[in-house]
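Novice: Compute the structure for the input listed below.
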Amino acid sequence: MAPALARTRRAPRETLQELLPKIVLAPSFALILVFVYGFIVFTGFLSFSGSKLLPDFSTWVGFDNYVRLFRHPNWIVSLKNLAIFSVLYIVICSVIGLALAIFLDQKIRGEGLLRPIYLYPMALSFIVTGVAWKWFLDPGIGLEHAMHELGWDSFSFRWIKQGDMAIYTIVIAAIWQSSGFVMAMFLAGLRGVDNEIIKAAQIDGASTLTIYRRIIIPLMRPVFLSAFVVLAHLAIKSYDLVVAMTDGGPGTATWTPALFMTKFTFGRNEMGMGAASAIIMLMMIFAIIVPYLYSELGQKK
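Specialist: Take a look at the predicted model:
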């Protein structure tokens, strides 16, 4: 009887221990369910409605908002800018991040000092980065002005004011901010490679370049994939950096889908079309995240 009584007394405590994590997580789960997934569903409904200034579910227009969206010249410009920005941002960040990681992986002196210096830009918000680079690239107060003050009167760098070049200034600022973060990811991957494999290759007479090209970099495929997913996600939702640097200008030269969505939803009272653009951006992110999750889950099985 005593053991049975002890089990009966322990039962409420064990039950509480099992329920406590669920109780603690329940409010967060409920908030995420409502304010993330709930609003995604709400935005989806808006994209099929004739909403203008305020939500209007009494008027259903089907796919008209999506048709109007892809016929709008500003949306086409936004997609082209996103393509330019994404390709350059992802490729250059990956190259610079890998180069910095390989440099630090040589066990150089001062690694403890260089690593936080490279990572520091990522600690800043994109708004701060955008304002700083806007000042730096402004011909009146930035780099061009400084060169003129030093006597180099022929120096000219007005990309931020030129419609065909302004998007590249956004790329420069974004690369400056994110390269250190990518470096940290690659450095962690490099430090995780089995040293026995490297020593075996060195015994066989493989050069350092060959070891990196044939052994180390292929083993870092998951890190490359993770870096791609993170950078692509940041590129698709790029908004604050663009607003801080150019606010989409000159004209619509640096518009991105996120900026288009904001301006049409809140600036031009086209809530239905703005919601449609938001759903398209969500589909872009899903197109990146879903294959990544499928690949990761497939490897674990």
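Novice: For the rest of this, base every contact and every neighbour count on C-alpha atoms.
Specialist: Noted.
Novice: In the stretch 51-200 of the chain, mark out all the helices, start to finish.
Specialist: 64-71, 73-104, 111-123, 126-137, 143-149, 166-191, 195-203 (DSSP state H, counting those that start in this stretch).
Novice: Arrange these in TSV, one row each, with mean neighbour count and distance to residue 21 as further columns.
Specialist: Below are these laid out as TSV (neighbours: other Cα atoms under 10 Å; distance: least, Cα to Cα, whole Å):
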stretch	mean neighbour count	distance to residue 21
helix 64-71	16	43
helix 73-104	19	39
helix 111-123	15	32
helix 126-137	19	35
helix 143-149	16	55
helix 166-191	22	31
helix 195-203	12	40
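Novice: Output those in JSON lines, with distance to residue 267 appended to each entry.
Specialist: Formatted as JSON lines, the helices of the stretch 51-200 of the chain follow (distance: least, Cα to Cα, whole Å):
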{"stretch": "helix 64-71", "distance to residue 267": "16"}
{"stretch": "helix 73-104", "distance to residue 267": "14"}
{"stretch": "helix 111-123", "distance to residue 267": "30"}
{"stretch": "helix 126-137", "distance to residue 267": "20"}
{"stretch": "helix 143-149", "distance to residue 267": "33"}
{"stretch": "helix 166-191", "distance to residue 267": "22"}
{"stretch": "helix 195-203", "distance to residue 267": "57"}
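Novice: between those, which gets nearest to residue 297?
Specialist: Ranking these by their distance to residue 297 (criterion: Cα to Cα) puts helix 166-191 first, at 19.2 Å.
Novice: For the comparison step, fold the sequence that follows:
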Amino acid sequence: MAFRWSRWSPQLALVPALIITLVAFIGSIGWTMFMSLTRSKRFPEYFFDPSEWSRQYGRLMKDDGWAIALQNMLILGIGSFLAIVFGFVLAAMIDREKRGEGFFRTIFLYPLAVSLIVTGVAWRWMFNPSFGVQGALHSIGLTFINFDWLSNADTAMYGIILATVWQGAGFYMALMLSGLKSINTEIWSAAKLDGVSFWRLYIEIIIPMMKFTFLTCAILLSLGVVKAYDIVVAMTNGGPGQSTWVPAYFTINAYWVKANLGYASAAAVVMLAITGLIFLPLVLLTAWRERSREARVS
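Specialist: Below is the predicted model of the structure:
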């Protein structure tokens, strides 16, 4: 009896977590999909109507606000890729200069400890034309410099990108530094003996060896871009106009402002599909690496 209990106790300990996952995660996804096929407005309606599929999703695809949100998501993703670039540069510098590694790693990781809301508010102050960076520069005579990006629809997204890169570069630096530490030290020694230049060493040897680290960073960045909401609300609240709308902001706005739960659910389902398309390559890549490792061992 004791043997059987010791055998099944780990599985029984996982039952509460499994129930929570089924109800709170999978159940919520199923409920949202169902709501997207109903006429739900402020409150849910539990009357399924097959015609609502074309109505809700067709309307979504024709909505200019949704088109702007998808375009801004793409712009944010491309611009935020600079966080990975800066993260790799910082990691390479720290890895080469061993002195003060712990200090600089802590400094560059510090923005990660600040929430996106705090980051957004801080950068909104910095972009304020009166008492932000522009005001400070104008006070010393540099009146030709304009740094009021958030008040201009053409530059507001670039301000959000700048704040996002500042907040996330330290996180990707930590991942890159971990990847650099995993490279065999003999490779560095051999490259040094062969007289390989600094740029060739990183471009032709180090970066190709870290391709899985870069891929992991890119997927994590993409997932963060799809669900971006906090920093947009803190910095611009979607303005000026609809110039900084992103899918998550559009979804929340569809429910709380337009009072349309069915429409908001349709937008959320499309976001889920986009997330799945991004996450699926990571799952397939992980499975492929595990199979390759098992094949080498056997």
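Novice: Now the TM-score, please.
Specialist: The TM-score (TM-score structural alignment, normalised by the length of structure 2) is 0.93; 289 aligned residues with a Cα RMSD of 1.3 Å.
Novice: rewinding a little: relative to residue 226 of structure 1, which of the helices of the stretch 51-200 of structure 1 is closest?
Specialist: Residue 226 of structure 1 lies closest, by Cα to Cα, to one member of these: helix 166-191, at 8.6 Å.
Novice: Specify, as a residue range, where the closest one falls in structure 2.
Specialist: The aligned range for helix 166-191 of structure 1 in structure 2 is 156-181, by TM-score structural alignment.
Novice: how big is the offset of the matching stretch relative to structure 1?
Specialist: Compared with structure 1 after fitting, stretch 156-181 of structure 2 has a mean deviation of 0.4 Å; criterion: mean Cα distance after the TM-score superposition for structure 1.
Novice: Off-centre distance for that stretch?
Specialist: 10 Å (Cα atoms, centre = their mean, to the nearest Å).
Novice: Ok, stretch 42-51 of structure 2 next?
Specialist: Distance, centroid of stretch 42-51 of structure 2 to centroid of chain: 32 Å (Cα atoms, centre = their mean).
Novice: about what we covered before: which of the helices of the stretch 51-200 of structure 1 sits closest to residue 301 of structure 1?
Specialist: Across those, closest to residue 301 of structure 1 is helix 166-191 (Cα to Cα), at 21.7 Å.
Novice: Identify the residue of structure 2 aligned to residue 21 of structure 1.
Specialist: Residue 21 of structure 1 maps onto residue 10 in structure 2, by TM-score structural alignment.
Novice: again with residue 43 of structure 1
Specialist: In structure 2, residue 43 of structure 1 lands on residue 32 (TM-score structural alignment).
Novice: whereabouts in structure 2 does stretch 210-218 of structure 1 align?
Specialist: Counting by TM-score structural alignment, stretch 210-218 of structure 1 corresponds to residues 200-208.
Novice: The matching stretch: which residues count as buried?
Specialist: 201, 206-207 (16 or more other Cα atoms under 10 Å).
Novice: likewise stretch 27-43 of structure 2?
Specialist: 29, 32-41.
Novice: Turn those residues into CSV, columns for secondary structure and distance to residue 250 of structure 2.
Specialist: What follows is the buried residues of stretch 27-43 of structure 2, written out as CSV (DSSP: H, G, I helix; E, B strand; the rest coil; distance: Cα to Cα, whole Å):
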residue, secondary structure, distance to residue 250 of structure 2
29, helix, 18
32, helix, 16
33, helix, 17
34, helix, 19
35, helix, 17
36, coil, 15
37, coil, 18
38, coil, 19
39, coil, 18
40, coil, 17
41, coil, 16
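Novice: So which of those residues is the closest to residue 279 of structure 2?
Specialist: residue 29 (16.1 Å).
Novice: ok, so of the buried residues of stretch 27-43 of structure 2, who is nearest residue 280 of structure 2?
Specialist: residue 29 (17.1 Å).
Novice: what about the closest one, distance to residue 63 of structure 2?
Specialist: As judged by Cα to Cα, to the nearest Å, residue 29 of structure 2 and residue 63 of structure 2 stand 23 Å apart.
Novice: Then residue 251 of structure 2?
Specialist: On the measure of Cα to Cα, residue 251 of structure 2 and residue 63 of structure 2 end up 12 Å apart.
Novice: more crowded one of those two?
Specialist: Here residue 251 of structure 2 and residue 63 are set side by side on neighbour count (other Cα atoms under 10 Å), and the busier one is residue 251, at 25 against 12.
Novice: give me the number of residues near the alignment partner in structure 1 of residue 246 of structure 2?
Specialist: In structure 1, residue 246 of structure 2 lines up with residue 256, judged by TM-score structural alignment. By other Cα under 10 Å, 28 other residues sit near residue 256 of structure 1.
Novice: what sits against residue 256 of structure 1?
Specialist: 77-79, 81-82, 238-239, 248 (Cα atoms under 8 Å, 6 or more residues apart in numbering).
Novice: between those, which is closest to residue 100 of structure 1?
Specialist: Out of these, the member with the shortest distance to residue 100 of structure 1 (by Cα to Cα) is residue 238, at 24.5 Å.
Novice: The closest one corresponds to which position in structure 2?
Specialist: Under TM-score structural alignment, residue 238 of structure 1 pairs with residue 228 in structure 2.
Novice: any idea how far residue 240 of structure 1 lies from residue 231 of structure 1?
Specialist: Residue 240 of structure 1 is 15 Å from residue 231 of structure 1, by Cα to Cα.
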